[in-house]
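Colleague: got a sequence here, can you build the structure:
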Amino acid sequence: MPIYEYRCQACGHELEALQKMSDAPLVDCPQCQQSELTKKISAAGFRLKGGGWYETDFKSGNKKNLVGDAAKAGSKQKESAPAPSTPAS
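Modeller: Next up is the predicted model:
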């Protein structure tokens, strides 16, 4: 479940709440009891980087390293492809 950040427009109190994505946003401030909470926009606490980080997860048999195999196949095709000819000037 994601962690959402909230800020009260009335008193400035900030808090984090662990909620389901389908849950309604919080509106009541626990500090001043007013209905002035707004959800803040914030960056995720982690970043998924790199090519194919998920391709090797939960795979079995000969299905592993699909990204690596595709990259190798692509480089072999580039090596075997004839060089383009340039027109004479």
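Colleague: please make it C-alpha for all contacts and neighbour counts, starting now.
Modeller: Noted.
Colleague: buried residues in whatever helix or strand A17 lives in?
Modeller: A17 is part of strand 14-18 when elements are defined by DSSP states H and E. By neighbour count with 16 or more other Cα atoms under 10 Å, strand 14-18 contains the buried residues 14-15.
Colleague: and this one, so I can compare the two:
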Amino acid sequence: MPIYEYQCKSCGHEFEAIQKITDAPLKECPACGVPELNKLVSAAGFRLKGGGWYETDFKTSKDKKKNLAGDSSESKSESSSKKETQKSTAETAS
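Modeller: Below is the predicted model:
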């Protein structure tokens, strides 16, 4: 469902509301109760509800190899650079 932004002309209160596209715009301000709300123009926001929305759902087989938690190539290079730093620190201290 889309997330819409509103601002009250009377008190200046701004807030967001989750509404269906077919719902009528809100009119009454929740802060002051005056019916002077304006729907603001903003970037479209929406919420994906329900199960089954995963980062890897729409990736190609080549892209799926990226961003894996246990990627061996990244972890090996990071651990070797840490070991080199530790060696140089130890040599400097002696």
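Colleague: what's the TM-score once they're superposed?
Modeller: For this chain pair, the superposition-based TM-score is 0.50 by TM-score structural alignment, normalised by the length of the first structure; 49 aligned residues with a Cα RMSD of 2.1 Å.
Colleague: next secondary structure after the strand holding A17 of the first structure?
Modeller: Beyond strand 14-18 of the first structure on the C-terminal side, the first helix or strand identified by DSSP H and E is strand 37-39.
Colleague: could you check how far F46 of the second structure is from E14 of the second structure?
Modeller: Here F46 of the second structure is placed at a distance of 18 Å from E14 of the second structure (Cα to Cα, to the nearest Å).
Colleague: er, S77 of the second structure actually
Modeller: Taken as Cα to Cα, the span from S77 of the second structure to E14 of the second structure is 48 Å.
Colleague: kindly report the same for K39 of the second structure.
Modeller: According to Cα to Cα, K39 of the second structure and E14 of the second structure sit 10 Å apart.
Colleague: cool, and E5 of the second structure?
Modeller: E5 of the second structure is 7 Å from E14 of the second structure, where distance means Cα to Cα.
Colleague: just give the nearest non-adjacent residue to E14 of the first structure, would you?
Modeller: Nearest residue to E14 of the first structure in three dimensions, chain neighbours excluded: R7, at 4.4 Å (Cα to Cα, 6 or more residues apart in numbering).
Colleague: list residues touching both of K39 and E14 of the second structure?
Modeller: 5-7 (Cα atoms under 8 Å, 6 or more residues apart in numbering).
Colleague: among the residues you listed, which lie within strands?
Modeller: Among these, DSSP state E puts 5-7 in strands.
Colleague: more neighbours: which of S77 and E14 of the second structure?
Modeller: Here S77 of the second structure and E14 are set side by side on neighbour count (other Cα atoms under 10 Å), and the busier one is E14, at 17 against 11.
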